[in-house]
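Participant: sequence first, predicted coordinates after that:
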Amino acid sequence: MVKEFISQLPPDKLSPFAKHPYRVREDAAMDELVESIRVHGVLSPLLARPKGECYELVSGHRRRLAAQKLGLPTVPVLVREMSDDEAVILMVDSNLQRENLLPSEKAFAYKMKLEAMKRQAGRPKKNQSQVATKYDTASVIGHESGESRDTVFRYIRLTNLVPPLLQMVDDGRIAFSPAVELSYLTRDEQAELWDLIGREDATPSLSQALRMKQLSREAKLTPEVLYVILTEEKPNQKEQVRIKTESLRKYFPRNYSAQQMEREIIKLLEARYRAKDRGER
């Protein structure tokens, strides 16, 4: 029988979950949550488990921050005893259905859940390989998340990217499919690629990423070869206006991705064009 109880606990007594893959962003959604809690209070208890003299938060990291912003002395918490793997699975599942999850968040969440479920399953049964067990587990995760087994594995591949490249995926500067292929490069090759991207203001297409992956496997992806591939003119880059993201940052909220900035710029240009068109009539 699961031991659990509801208690009013100070937010500072709740430590974030270890290696929590989801970012707690201070954005417009957080402002709305703060205002909702200010008016209605915390309607749904947070979920935590005992951890030494304090408690480890399993679900409710955004509500915890909102409560801290409001200076609430306590919040309602469902305290439940659970194993490490049970806590990981609950933590991942409680956030996977959120809108606007970043690729890196899904990547590390899927990886943590896959590893926890494999540990729960234990050693493979007779005549069943570890690979088969891994694929079966990924199928379950995909089914629960509304994605295919292969998509789950492709997201998990992103965890092999060096942090600067993974950040570019989150920012929308590197597309998902090329990013998956780039994850097969060695860390040194990835570091060299990131440096080249910054210097040349160019990102690899899927075709280029596939070539880099193949050459990496053949131990032929030298810095010179990387440069030649990356600086090739792509068909969709001809006569393209390129503005460095850093030049635009000061005009947008800090949590905006490159794609969000592009959409806002297009909206402003369209509004200006309509206003000019009306003025000329």
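Facilitator: It's in.

Participant: please make it C-alpha for all contacts and neighbour counts, starting now.
Facilitator: Noted.

Participant: neighbours of Leu33, how many?
Facilitator: Look at Leu33: counted by other C-alpha atoms under 10 Å, it has 18 neighbours.

Participant: does the residue lying closest to Pro223 once chain neighbours are set aside lie in a helix or a strand, and which?
Facilitator: Closest residue to Pro223 apart from its sequence neighbours, by C-alpha to C-alpha, 6 or more residues apart in numbering: Glu192 at 6.7 Å. Per DSSP states H and E: Glu192 is located in helix 187-200.

Participant: dropping in the other structure now:
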Amino acid sequence: MTKKKLGRGLGSLLESALDEGGKVIELDLSKIHPNPWQPRREFKEEALQSLAASIKDKGVIQPVTVRYRDEDGNFEYELVTGERRYRAAKLAGLKTIPAILTSYDNQAMAEVALIENLQRENLNPIEESEAYEKLLQSYPMKQETLAEKMGKSRPYITNMLRLSALPAEVKQMVRDGQLTVGQVRPVLALATEAEQLAMARQIVQEGLSARKSEELAKQKKEHKKPAKEDKQVAEYLHSIEEKLGLSVGSKVRIKWKQSKQGHKGTISIAFKSEEEFERITELLNR
């Protein structure tokens, strides 16, 4: 299966920023600081322990990449890529780690950190959404530009950015894998956080598919909209009934409903005797 191309590619981005001929050097782990642009917020302890055990056995096979960081005149380093290896090496008790020095600026560093995680497909959708949002806020660019850099379509970026508007509890459901992007996207169609939260809980409890979630959102919107309109229509029709009732001197009822061709219904006038019937018909024939 052909591997999907992602933006300019992590390899080409790294090659363009290599210092000192791209040599691998051993760096003191205590001199390396985490990447402030790291989009991942959750590192599974079990996976880190497994990687640490592998590192104890075979060492760090793939070097991390770093850049210089001037810490009060003392040159230290900041991770660009390889935070799992960095964390696992510390768990394994290593003092140093193989590294390649690069010369990224902040924006490029943020882009590379995001691309690395996207290529490995280990970001959850909320982490990905928040990373896109942080990039756009820190380095204003069009969504089309960001999409090109990430190797994604503009609609994909737009849809992922929309996830940032979800209530905190719903975001956590996505982080925990209880909801997929397909299941949670219809939730955004609802107007209030309370409605969104209630629907998200319902999707999880009932195990609804993405399609069923879309249908549920549509039902909720359609049910809510007529409720407001029905009240307004009922008040209007009642006022008409009263006016017509006064005109004919009898009780008037109007039935009104929506059809594919538009609105239709009936107007009925009550009478209690033959004399009243004749009076009403005579009045209507004038």
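Facilitator: Cool, got the structure. All of these numbers come straight from a predicted model, not from anything done at the bench.

Participant: quick revisit: which strands and helices lie in contact with the helix holding Glu192 of the first structure?
Facilitator: helix 163-170, helix 223-230 (3 or more C-alpha pairs under 8 Å, 6 or more residues apart in numbering; DSSP states H and E).

Participant: reformat the ones you listed as TSV; add mean neighbour count and distance to Thr245 of the first structure.
Facilitator: Converted to TSV, those look like this (neighbours: other C-alpha atoms under 10 Å; distance: least, C-alpha to C-alpha, whole Å):
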stretch	mean neighbour count	distance to Thr245 of the first structure
helix 163-170	18	11
helix 223-230	15	18
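
Participant: of those helices, which is nearest Met261 of the first structure?
Facilitator: If you check each of those against Met261 of the first structure by C-alpha to C-alpha, helix 163-170 wins as the nearest, at 13.5 Å.

Participant: ok, average deviation of that closest one from the second structure?
Facilitator: Aligned to the second structure and superposed, helix 163-170 of the first structure gives a mean residue distance of 1.6 Å (mean C-alpha distance after the TM-score superposition for the first structure).

Participant: quick one: the strand or helix carrying Arg119 of the first structure to helix 163-170, angle?
Facilitator: If you go by DSSP H and E, Arg119 of the first structure is part of helix 103-121. Put simply, helix 103-121 of the first structure runs at 110 degrees to helix 163-170, going by axes from the mean of the first three to the mean of the last three C-alpha atoms, to 10 degrees.

Participant: tell me the buried residues in helix 103-121 of the first structure?
Facilitator: Buried residues in helix 103-121 of the first structure, counted by 16 or more other C-alpha atoms under 10 Å: 103-118.

Participant: how close does Leu48 of the second structure get to Glu83 of the second structure?
Facilitator: Going from Leu48 of the second structure to Glu83 of the second structure by C-alpha to C-alpha, to the nearest Å gives 10 Å.

Participant: max pairwise distance over the buried residues of helix 103-121 of the first structure: which two?
Facilitator: Across these, the longest distance by C-alpha to C-alpha is 22.4 Å; it joins Pro103 and Lys118.

Participant: distance of the equivalent of Asp171 of the first structure over in the second structure relative to Gln49 of the second structure?
Facilitator: Residue pairing (TM-score structural alignment): Asp171 of the first structure is matched to Asp176 of the second structure. According to C-alpha to C-alpha, Asp176 of the second structure and Gln49 of the second structure sit 20 Å apart.

Participant: more neighbours: which of those two?
Facilitator: Higher neighbour count among Asp176 of the second structure and Gln49: Gln49, with 16 against 11, using other C-alpha under 10 Å.

Participant: secondary structure element holding that one?
Facilitator: For Gln49 of the second structure, the element it lies in under DSSP H and E is helix 45-58.

Participant: again, but for Val140 of the first structure
Facilitator: Val140 of the first structure is part of helix 130-145, with elements assigned from DSSP H and E.

Participant: average distance between whatever helix or strand comes next after that helix and the second structure?
Facilitator: Next along the chain after helix 130-145 of the first structure, taking DSSP H and E as the criterion, comes helix 149-157. With mean C-alpha distance after the TM-score superposition for the first structure, helix 149-157 of the first structure departs from the second structure by a mean of 1.8 Å once superposed.
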